[in-house]
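In: just to be clear, the model below is a prediction. Sequence and coordinates:
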Amino acid sequence: MDFPSEIIIVPILFIALPWLIMHYITKWKTAGTITNDDEQLLDELYHLAKRLDDRMDTVERLVASDNPDYRPAKLMHDRDVDNQQLRELDRLIAEKKGPQ
């Protein structure tokens, strides 16, 4: 009694091979995107960075009030040139979130 090879070859060609191809196409498409968890983490990190920046501004203001010659080395929060990128980032985040 000879085992017919068509019983194995036909399911492999019409089921396993298309499934394998579609599986890896899906993996390739999702590999370049940010997941919801990644987006939430980035949002939390952004808000943490904003809070830390506010704290640094407070510390620098306190140091500047004690020492009039003090000039901070970082970007200044009240200069329009320094805040241009931050405003652009805020706008992009607001667009991504949409109306709330």
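Out: That came through, no problem.

In: only C-alpha atoms from now on, for both contacts and neighbour counts.
Out: Will do.

In: next, Tyr70: secondary structure please.
Out: coil (DSSP: H, G, I helix; E, B strand; the rest coil).

In: quick one: the closest residue to it other than its chain neighbours and Thr30, what's the gap?
Out: Leaving out its chain neighbours, the residue that sits closest to Tyr70 by Cα to Cα, 6 or more residues apart in numbering is Ala64, at 5.4 Å. Going from Ala64 to Thr30 by Cα to Cα, to the nearest Å gives 49 Å.

In: got it, and Asp37?
Out: Taking Cα to Cα, one finds Asp37 at 14 Å from Thr30.

In: the chain: helices as residue ranges?
Out: For the chain, applying DSSP state H gives helices covering 6-11, 17-31, 36-66, 80-97.

In: would you quantify the distance from Lys50 to Leu86?
Out: 10 Å.

In: second structure for comparison follows:
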Amino acid sequence: MEAGDVLGLFAIVSLFIFLPWIILHYVTKWKTASTLTTGDEALLDELYHLARRLEDRVNTVERLVAADHPDFRPLGRSMTVDEPISELERMLADQKGFRP
């Protein structure tokens, strides 16, 4: 076998076997890297519960201040403050097994 034949065979094998394998390998790596891990999901769940507790605390403080000062109105917040959280709860309730 001559050097040119070996080089041609190597080029064909590289083109039809190694190149697609490398591309498919990294495509699957990218797809798995873009998903959330169980640790990420646990962290998001913990942050969600923390946000709910903080929201409850802020609402309690606002009620206490409003009881002392009838003309009190929270700055920068509309009357429909709970709508974004309610929407998040609806989306999470659609997922299997979620209980707030």
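Out: Received it, and whenever you're ready, just let me know what you need. Computed from a predicted structure; not experimentally measured.

In: let me see the TM-score of these two.
Out: After superposition, the two chains reach a TM-score of 0.66 (TM-score structural alignment, normalised by the length of the first structure), with 94 aligned residues with a Cα RMSD of 2.8 Å.

In: around Asp71 of the second structure, count how many other residues there are.
Out: 8 (other Cα atoms under 10 Å).

In: aligned partner of it in the first structure?
Out: In the first structure, Asp71 of the second structure lines up with Asp69, judged by TM-score structural alignment.

In: which residue lines up with His41 of the second structure in the first structure?
Out: Careful, residue 41 of the second structure is Glu and not His. Aligned partner of Glu41 of the second structure by TM-score structural alignment: Glu39.

In: now for the counterpart of Leu88 of the second structure in the first structure, how many residues are close by?
Out: Counting by TM-score structural alignment, Leu88 of the second structure corresponds to Leu89 in the first structure. Around Leu89 of the first structure there are 13 other residues, counting by other Cα under 10 Å.

In: and Leu89 of the first structure, how close does it get to Ala16 of the first structure?
Out: From Leu89 of the first structure to Ala16 of the first structure the distance is 46 Å (Cα to Cα).

In: surely Val65 of the second structure meets Phe72?
Out: Yes - Val65 of the second structure is within contact range of Phe72, at 7.1 Å (criterion: Cα atoms under 8 Å).

In: so for the two, which residue has more residues nearby?
Out: Of the pair Val65 of the second structure and Phe72, Val65 is the one with more neighbours under other Cα under 10 Å, namely 15 against 12.

In: now the helices of the first structure in CSV, with distance to Lys74 of the first structure?
Out: Putting the helices of the first structure into CSV (distance: least, Cα to Cα, whole Å) gives the following:
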stretch, distance to Lys74 of the first structure
helix 6-11, 65
helix 17-31, 36
helix 36-66, 10
helix 80-97, 10
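
In: quick one: map Val26 of the first structure onto the second structure.
Out: Small correction: residue 26 of the first structure is Thr, not Val. Aligned partner of Thr26 of the first structure by TM-score structural alignment: Thr28.

In: and its match, how far from Ser34 of the second structure?
Out: The value you get for Thr28 of the second structure to Ser34 of the second structure, if Cα to Cα is used, is 10 Å.

In: can you check Glu89 of the second structure too?
Out: 24 Å.

In: who has more neighbours, those two?
Out: Glu89 (16 against 8).
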